[in-house]
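**Q** can't give you the sequence, but here's the structure:
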């Protein structure tokens, strides 16, 4: 599994609206080929920072699949205007622990 990681910094005062928009956007990613899981966690220290973790079977499912799909423009329209600055996306491979 590959984990897509992004720290989402939401514009001041927009956290509640962002959470509503994310709930609307979630189904757009969950139906994608190679999608495995999604978590969006608010920061305990700052109510305008969220951690996005999306599990994919491989990086290409995100980059070449979802980002090139007809659903991605809708995802972008729902969410991208909340971010300041735009988040950096990183990918992480297998865990070094095998519990």
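**A** Structure's in. What do you need? Note that this is a predicted model, so its numbers are computed, not measured.

**Q** Could you use CA atoms for every contact and neighbour count after this?
**A** Noted.

**Q** What is the strand or helix carrying residue 55 packed up against?
**A** Here residue 55 sits within strand 49-56, counting by DSSP states H and E. On a contact count with 3 or more C-alpha pairs under 8 Å, 6 or more residues apart in numbering; DSSP states H and E, strand 49-56 meets strand 2-9, strand 35-42.

**Q** Tabulate these (a markdown table), appending mean neighbour count and distance to residue 84.
**A** Output for the helices and strands packed on strand 49-56, formatted as a markdown table (neighbours: other C-alpha atoms under 10 Å; distance: least, C-alpha to C-alpha, whole Å):
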| stretch | mean neighbour count | distance to residue 84 |
| --- | --- | --- |
| strand 2-9 | 20 | 6 |
| strand 35-42 | 16 | 16 |
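
**Q** Check it against this one:
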């Protein structure tokens, strides 16, 4: 499993509109091959700051399957205009400790 993590900064005063758009976008991402789950959390200290965590079966399910799909174009239309600056997206893999 791969964990995609993105720290998102939403333009001031657009938080409620963003959350509504994200609810719509959630239907898109959850329908994709390799998708496991996702969550969006808002920061308690900084208004407009969110953390998006998405679990994928493989890195390619996100970077190729989703990012190169027609569905991603719809995702972009719904969400990308809210961000300033544009978020850095990183991928993580669980460390096996035993």
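**A** Structure's in. What do you need? The model shown is predicted, which means the values in this text are computed figures rather than measured ones.

**Q** Could you get me the TM-score between them?
**A** The TM-score (TM-score structural alignment, normalised by the length of structure 2) is 0.96; 98 aligned residues with a C-alpha RMSD of 1.1 Å.

**Q** Of all the helices and strands packed on strand 49-56 of structure 1, which one is nearest residue 71 of structure 1?
**A** strand 35-42 (13.5 Å; C-alpha to C-alpha).

**Q** okay, and the closest one goes to which residues in structure 2?
**A** Under TM-score structural alignment, the counterpart of strand 35-42 of structure 1 in structure 2 spans residues 35-42.

**Q** next one: the matching stretch to chain centre, how far?
**A** Stretch 35-42 of structure 2 sits 7 Å away from the centroid of its parent chain (C-alpha atoms, centre = their mean, to the nearest Å).

**Q** repeat for stretch 30-42 of structure 2
**A** 8 Å.

**Q** what does stretch 41-57 of structure 2 give?
**A** Centre-to-centre, stretch 41-57 of structure 2 and its host chain are 8 Å apart (C-alpha atoms, centre = their mean).

**Q** Average offset of the strand holding residue 55 of structure 1 relative to structure 2?
**A** Here strand 49-56 of structure 1, set against structure 2 after superposition, deviates by a mean of 0.2 Å using mean C-alpha distance after the TM-score superposition for structure 1.

**Q** show me the contacts for the residue most central in space within structure 2.
**A** Among the residues of structure 2, residue 52 comes closest to the average C-alpha position under C-alpha atoms, centre = their mean, at 4.7 Å. Counting by C-alpha atoms under 8 Å, 6 or more residues apart in numbering, residue 52 of structure 2 touches 4-8, 38-41.

**Q** could you redo the last one with a cut-off of 10 Å?
**A** Applying C-alpha atoms under 10 Å, 6 or more residues apart in numbering to residue 52 of structure 2 gives the contacts 4-8, 38-42, 89.
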